[in-house]
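S.K.: Structure, please.
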Amino acid sequence: MTKPLPSTILLICVSAIGMVAADVPVAGRPGCQMRCGDVDIPFPFGIGDDCAIHHGFNIICKPVNGTKRPFKGPFEVTKISVRDAKAWMKMRISWQCYDSASSKMKEWVDFQNFTYTPFRFSYEDNKIFIIGCNTMAYMRGVSYVIGCLSTCSDQPKNGSCSGAGCCSVDVPPDLGYLEAYFNKDYNTSEISYSSCGYVVVMEKAVFSYSTTYIPSTNFWDDYNGTVPAVMDWIITWETCEEAKTNMSSYACVSNNSECLNSTNGRGYRCKCSKGFDGNPYVKDGLLGCRDINECLDNTTYPCAGICENTIGSYKCSCPQGQNELARGVCVPDQKIQKSQAWVMPVVGASVGFVILVIMATCSYLIRERRKLQHIKQKYFKLHGGLLLFQEMNSNERKSFTIFSEAELQHATNKFDKNQILGHGGHGTVYKGLLKDNTEIAVKKCMTMDEQHKKEFGKEMLILSQINHINIVKLLGCCLEVQVPMLVYEFIPNGTLSNLIHGNHGQHISLVTRLRIAHESAEALAYLHSYASPPIIHGDVKSSNILLDVNFMAKVSDFGASILAPLDKSQLVTLVQGTWELLTRKNVFNLDAPENEKSLSMRFLSAMKENKLENILDDQISNEENMEFLEEVVDLAKQCLAMCGEDRPSMKKVAEKLDRLVKVMQHPWTQQNPEELESLLGESSYIISSGASSTGNFSIEKKVVKDLASGR
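M.R.: A predicted model of the protein is given here:
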């Protein structure tokens, strides 16, 4: 096995690309090269910026071992489909091997970053595979970690990837960043006949596990160090409605094309309308969307008589002198005349047949309705509905409701797209209105593993007991569908992310920011310390903190929540602290230097170099706020400690923020120094006892001194 060179951080503005489908014509701008080696490059892609629709679709054609091949950054392109808006590319295999000479583990890991690009890993076509004995590996995204444990406790079987020598996990939607790493607690050297473990994201249709992968390097050798992966792509991050407001940049230029919103993250793409085929990104002609001649394909478009092609469709009729009987059979007029003697019997039989059909249809509809009811009851029981219903009746939990599917269909206008409040990694949230005019938010999840379905009723019993002013209230759920739906109270003022990043001209005071942080910490402290059993939210970020009419923080989205303790072999969610409130900067910035791409890394670097003013938001970075900022910065540093034991509990974080907010909001000018010193008490002691990044100081002493001197 040849060791590949480590990859550098890829400042990619678009994702990897692939070869065009054979049934879609190659189309491009005049004078542009439309083929690289044996791969067609269809518009909106192009070889060079001037030939692509924009820089994000630029392909580099370069020689490899004497043959020209297309690349996007370091990724080799193998296939592009304009019709399906998919691209195929090669990705490197990350590995960990035991070196018998040094008695140590060696590894090489790769990552792929398409965060700010038109490309996302296809959750329909890809899976994450881990191969090896006693190998635990992960793919880490921006705000979570996903992986599994591959063991050899059971006998591995060819073609099976079920944990014995190989395990796999699904790729979540809207995924643009993956970084591989191995868990050092699991050492492949303990298995005598296996020395290497691998982790890859690749197209699941081409993967087939072989037992020869364990005692050898066959997996690496079979794929020559790279594996195929499928990417979904979009034109821009706009929705169809937003893109149509600027027709000069609207990409669906063919008259016979239509716009589709992406199902894998935000954005839009184009496709030819029904009855047309070609390239929707090219104006009409030989290369754009052109009419399909259905008469040339009698298998797909059957016609027993004369087929006439029309624009976007076709007509089927009988030749002159013939008439069409039942089932499209054309017969001469003479046979019809001879059959007139049988008209009355045929009419009578037809009436009887119609009656039989009506009776059969009614019987079928009744059976289908009963079947549907049976399916709903099956789902209700599967998701723990009986247990939940009995527990609710016994404890008289009137605040929690088990909704029917029909109720939520009516509340959301059949889940109309205009009711959508937002999209997340676990599903779509819709605004709804119950019959009693109560506004609600309905979370319609996309998928759920079987174990979670079985435990769903028990989890609802626990989550229904959560009652905290800073946590979005779970009002109920719907269990009679394949994937349960959750119903929350509606919070009207949007997310904290919108407040921070949506309007940079809006002034947000330091006390307001600390109040929101304190309220959020109070919610998490409640979940960690007072819920029974303790609950780990698992996906805390500014977009999951809502603001009510008074801009009070409400922690939401328990789609990734888990009941402690964690099972290491299952999905693991990692919370990445960002402290966006202090900096008003994005969590991840690809255009920044190497050590400043992550906001947390940039934050720690600024503290180390004593340059906090370079990262803090200008609106709050002033002399008046500096002492409070240094206290908060010190708290942030503690929360970003690598070792969990070194980080303060959320309860302590909430207490510290509460004291800071109270100190900032107190009417100091109305107190004399003696009253102040008595008032500050324990709060001032705890605030002043922490060591800042620039040295030890006491807020209490300085405030009392300033007030005593009249400042």
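S.K.: rest of the way, CA atoms for contacts and neighbours
M.R.: OK.
S.K.: Over to Gln33. Which of the three states is it?
M.R.: In three-state terms, and counting by DSSP: H, G, I helix; E, B strand; the rest coil, Gln33 is coil.
S.K.: Surely it and Phe45 touch.
M.R.: No: under the criterion of C-alpha atoms under 8 Å, Gln33 is not in contact with Phe45, lying 10.7 Å apart.
S.K.: Could you tell me which residues touch both of these two?
M.R.: Shared between the contact lists of Gln33 and Phe45 (criterion: C-alpha atoms under 8 Å, 6 or more residues apart in numbering) there are no residues.
S.K.: When these two are compared, which one has more neighbours?
M.R.: Looking at Gln33 and Phe45 with other C-alpha atoms under 10 Å, you find the greater number of neighbours at Phe45, namely 26 against 16.
S.K.: Need the three-state assignment for Ala101.
M.R.: When the structure is split into helix, strand and coil by three-state DSSP, Ala101 lands in coil.
S.K.: in the longest helix along the chain, what counts as buried?
M.R.: With residue count as the measure and DSSP state H as the assignment, the chain has helix 343-382 as its longest helix. Of all the residues in helix 343-382, those buried under the rule 16 or more other C-alpha atoms under 10 Å are 376-382.
S.K.: and what of stretch 27-45?
M.R.: By neighbour count on 16+ other C-alpha under 10 Å, the buried set for stretch 27-45 is 27-29, 33-36, 39-45.
S.K.: which residues sit against that stretch?
M.R.: Residues outside stretch 27-45 that contact it (C-alpha under 8 Å, 6+ apart): 18-20, 25-26, 46-47, 51-54, 57-59, 61, 67-70, 78-80, 82, 279, 281-282, 287-288.
S.K.: Just the buried ones from those, in ChimeraX syntax?
M.R.: Selection command for ChimeraX covering only the buried members of the contacts of stretch 27-45, criterion 16+ other C-alpha under 10 Å:
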select :18,19,20,25,26,46,47,51,52,53,54,57,58,59,61,68,69,70,78,79,80,82,279,281,282,287,288
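S.K.: from the contacts of stretch 27-45, which ones fall inside strands?
M.R.: Counting by DSSP state E, the part of the contacts of stretch 27-45 found in strands is 46-47, 58-59, 61, 67-70, 78-80.
S.K.: Before we compare anything, build this one as well:
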Amino acid sequence: MALQVVPLLLLLSSFCSATATSSSSSSVKSVQAKPNCPDKCGNITVPYPFGLGHDPNCYRDGFKLSCNHTFTPPKLLIASADTIIFEATDQDGVYKEVADRVLEVKEISLLQGQLHVYSFMDYNCYNHSLFVSPNKSSIVMDLWDTPFTYSDTRNMFTVIGCDSQASIKYNNNESIGWFGILQYGCSVFCLGIEETLSGNYSGMGFCQTTIPRELKSVGRKLEILENSSLDFNPCAYAFIADKERYNFSVADLSGFDFYRRNRGMVPTILDWAIENDSCENITMRNSTTYACGNNTHCYKSPNGLGYLCKCLKGYGGNPYLQDGCQGT
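M.R.: This is a model prediction of the structure:
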């Protein structure tokens, strides 16, 4: 049976282009920025409460993005200093912040309150009983003090690679630190190249599990338990990815191609919300911090603290601008 392999990054780019075309044709107003503020990074529109540049009036606190023009086309990046990514081998017990590991943004959805980003995968590889990378690899991503949360409805925790296992440690309480007290994960096994390549179910060559709601701080650990599958599967990978953008293929088990093909990144969905208050607090409507403009409705974030805004029925545009919702 011929296998069709579609790179994750190409798939996500195609999806974003289609979505952007659809959005622009149906409601141009829904992607407005504040007046005199930049609203584009390459072909990606940046709507308020997100914003670019050095003027703090162009974005809400925590929603600043940056546009890196050293790339062609330019890359849109999360610029918040509170978004922290660490990586280390588990052997030395020391986690070091990685300055160049910033999240690239591919799309911003005001209606769904979501960011489509590229996040990073863990990997370990054997090379004839020698490790190309450490046998225990860890990445920590901390979103505390940011408006972002991993989407529990769109993402899955995925592990690829024979005789490997990976786990996530997390917490829902910033005061106890990233390491937390809760842990889950999954293990992968293979019966041999023929059996593995003929199967396509969780546990044979790969495994997947859901992630919890309100996930903001996560530490991942990936281990290769044996090297019995070295000849056709020398590497293992672990990542949190959008289940609508990634489907396992047995070709992902072959060599280091999966990592190279996707540049070590996978499409991931982050939920976002205005986190400083709730819709139930009616007095906030008289506050200068209230995020919703005129002709809008406030509703609770479906994933954790905070709220989102949307235009009332019969209106369209950007609900986060004071007069962004206009009659249609």
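S.K.: Following element in sequence after the longest helix of structure 1, please.
M.R.: Downstream of helix 343-382 of structure 1, the first helix or strand assigned by DSSP states H and E is helix 385-395.
S.K.: Tell me how many other residues surround Leu312 of structure 2.
M.R.: By other C-alpha under 10 Å, 16 other residues sit near Leu312 of structure 2.
S.K.: All the helices of the stretch 201-328 of structure 2, residue numbers only.
M.R.: If you assign secondary structure with DSSP state H, counting those that start in this stretch, the helices in the stretch 201-328 of structure 2 sit at 257-261.
S.K.: all strands of it, in order?
M.R.: Listed in chain order, the strands found in the stretch 201-328 of structure 2 under DSSP state E, counting those that start in this stretch are 206-210, 217-224, 235-242, 265-272, 296-300, 307-311, 315-317, 325-327.
S.K.: So for Ser133 of structure 2, which of these sits nearest?
M.R.: Taking C-alpha to C-alpha as the criterion, Ser133 of structure 2 comes closest to strand 235-242 out of the strands of the stretch 201-328 of structure 2, the separation being 9.5 Å.
S.K.: In structure 1, which residues correspond to the closest one?
M.R.: The counterpart of strand 235-242 of structure 2 in structure 1, counting by TM-score structural alignment, spans residues 196-203.
S.K.: if we look at the matching stretch, which residues are touching it?
M.R.: Contacts made with stretch 196-203 of structure 1 from outside it, assessed by C-alpha under 8 Å, 6+ apart, are listed as 91-98, 125-133, 135, 137-138, 180, 188, 214, 217, 227-230.
S.K.: In strands, which of the residues you listed fall?
M.R.: By the criterion of DSSP E, membership of those in strands covers 91-92, 94-98, 126-131, 135, 137-138, 180, 227-230.
S.K.: Tell me which helix or strand the residue lying closest to Thr428 of structure 1 once chain neighbours are set aside sits in.
M.R.: Using C-alpha to C-alpha, 6 or more residues apart in numbering and skipping the chain neighbours, the partner closest in space to Thr428 of structure 1 is Lys444 (5.4 Å). Taking DSSP H and E as the criterion, Lys444 of structure 1 maps to strand 439-445.
S.K.: so how far is Asn135 of structure 2 from the aligned partner of Ser150 of structure 1 in structure 2?
M.R.: Matched across to structure 2, Ser150 of structure 1 falls on Val188, judged by TM-score structural alignment. From Val188 of structure 2 across to Asn135 of structure 2, the span is 15 Å (C-alpha to C-alpha, to the nearest Å).
S.K.: And for Gly255 of structure 2?
M.R.: In this structure, Gly255 of structure 2 and Asn135 of structure 2 are 16 Å apart, going by C-alpha to C-alpha.
S.K.: swap in Glu275 of structure 2?
M.R.: Here the criterion is C-alpha to C-alpha. By it, Glu275 of structure 2 lies 39 Å from Asn135 of structure 2.
S.K.: which of these two has more neighbours?
M.R.: Between Glu275 of structure 2 and Asn135, counted using other C-alpha under 10 Å, the more crowded position is Asn135 (20 against 17).
S.K.: The more buried one against Ile224, yeah?
M.R.: Yes: Asn135 of structure 2 is in contact with Ile224 according to C-alpha under 8 Å; the separation is 6.0 Å.
S.K.: quick one: common contacting residues for the two?
M.R.: A shared contact of Asn135 of structure 2 and Ile224, defined by C-alpha under 8 Å, 6+ apart, is any residue touching both; here these are Asn124.
S.K.: pretty sure Ser25 of structure 2 belongs to a helix, no?
M.R.: Yes: when the secondary structure is assigned by three-state DSSP, Ser25 of structure 2 falls within a helix.
S.K.: Kindly tell me how buried it is, as a neighbour count.
M.R.: Each residue near Ser25 of structure 2 was counted by other C-alpha under 10 Å, and the total is 9.
S.K.: Report the separation between the residue nearest the centre of structure 2 and Phe157 of structure 2.
M.R.: Ranked by distance to the mean C-alpha position of structure 2 (C-alpha atoms, centre = their mean), the top residue is Thr268 at 3.2 Å. Taken as C-alpha to C-alpha, the spacing of Thr268 of structure 2 relative to Phe157 of structure 2 amounts to 10 Å.
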